[in-house]
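In: Pasted the sequence and its predicted model underneath.
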Amino acid sequence: MYKGMLLFIVGLIMYMAGIYLSTIWAAVGTAIGVFGGLLMGISTYFYSLNAKRKS
């Protein structure tokens, strides 16, 4: 549970920082935004893994 929540929060922060940075440096901001989105997507694996264990 905590691993998924941590990945989601870090991914969200990186995604939002990527959006902001893409207004200044397009390539760097885009890369950070994409990596943050990937982290948020990976966190859903840990959420579903935890939900499967409870049921």
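Out: Thanks, I have the structure now. Numbers count the residues shown, from 1 in each chain.
In: switch to C-alpha atoms for all contacts and neighbour counts from now on
Out: OK.
In: Residue 29 and residue 15, how far apart?
Out: Going from residue 29 to residue 15 by C-alpha to C-alpha, to the nearest Å gives 9 Å.
In: can you pull out the strands in the protein?
Out: Secondary structure of the chain by DSSP state E: no strands are present.
In: Quick one: the helices in it, in order.
Out: Listed in chain order, the helices of the chain (DSSP state H) span 2-21, 26-54.
In: Please work out the angle formed by the directions of the shortest one and helix 26-54.
Out: Per axes from the mean of the first three to the mean of the last three C-alpha atoms, to 10 degrees, the angle that helix 2-21 makes with helix 26-54 is 160 degrees.
In: another one to put next to it:
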Amino acid sequence: MNLTLMRQIYEAFLERPFFGVRPMTWHLKNEGHPVNEKGIWRLMQLIALIPIYHKLQYK
């Protein structure tokens, strides 16, 4: 089950590289998977996925 979740996390991350743990959990729950943030965080750490965050530029 973890391998299928890891594959789905990776595929969703390729489409949306700005998804962190919370949006990824929300996305997978909407697809019908019984997941929580702690499990998604652990799997994202195993895959070594780091989301891209928008950096604010102050002038």
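Out: Here it is on my side, so go on. Fair warning: this is a prediction, and the values are worked out from it, not measured in the lab.
In: Could I get the TM-score for this pair?
Out: Here the superposed chains carry a TM-score of 0.36, computed using TM-score structural alignment, normalised by the length of structure 1; 29 aligned residues with a C-alpha RMSD of 3.0 Å.
In: about what we covered before: mean neighbour count for the helices of structure 1 - can I get that in TSV?
Out: Formatted as TSV, the helices of structure 1 follow (neighbours: other C-alpha atoms under 10 Å):
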stretch	mean neighbour count
helix 2-21	18
helix 26-54	16
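In: Would you mind confirming that residue 16 of structure 1 is in contact with residue 34?
Out: No: using C-alpha atoms under 8 Å, residue 16 of structure 1 is not in contact with residue 34; the gap is 10.3 Å.
In: Around residue 28 of structure 2, count how many other residues there are.
Out: 18 (other C-alpha atoms under 10 Å).
In: C-terminal to the helix or strand in which it is found, what's the next element?
Out: Using DSSP states H and E, residue 28 of structure 2 sits within helix 21-30. Downstream of helix 21-30 of structure 2, the next assigned helix or strand under DSSP H and E is helix 37-47.
In: got the angle for that next one vs helix 21-30?
Out: Using the same axes, to 10 degrees: helix 37-47 of structure 2 against helix 21-30 is 110 degrees.
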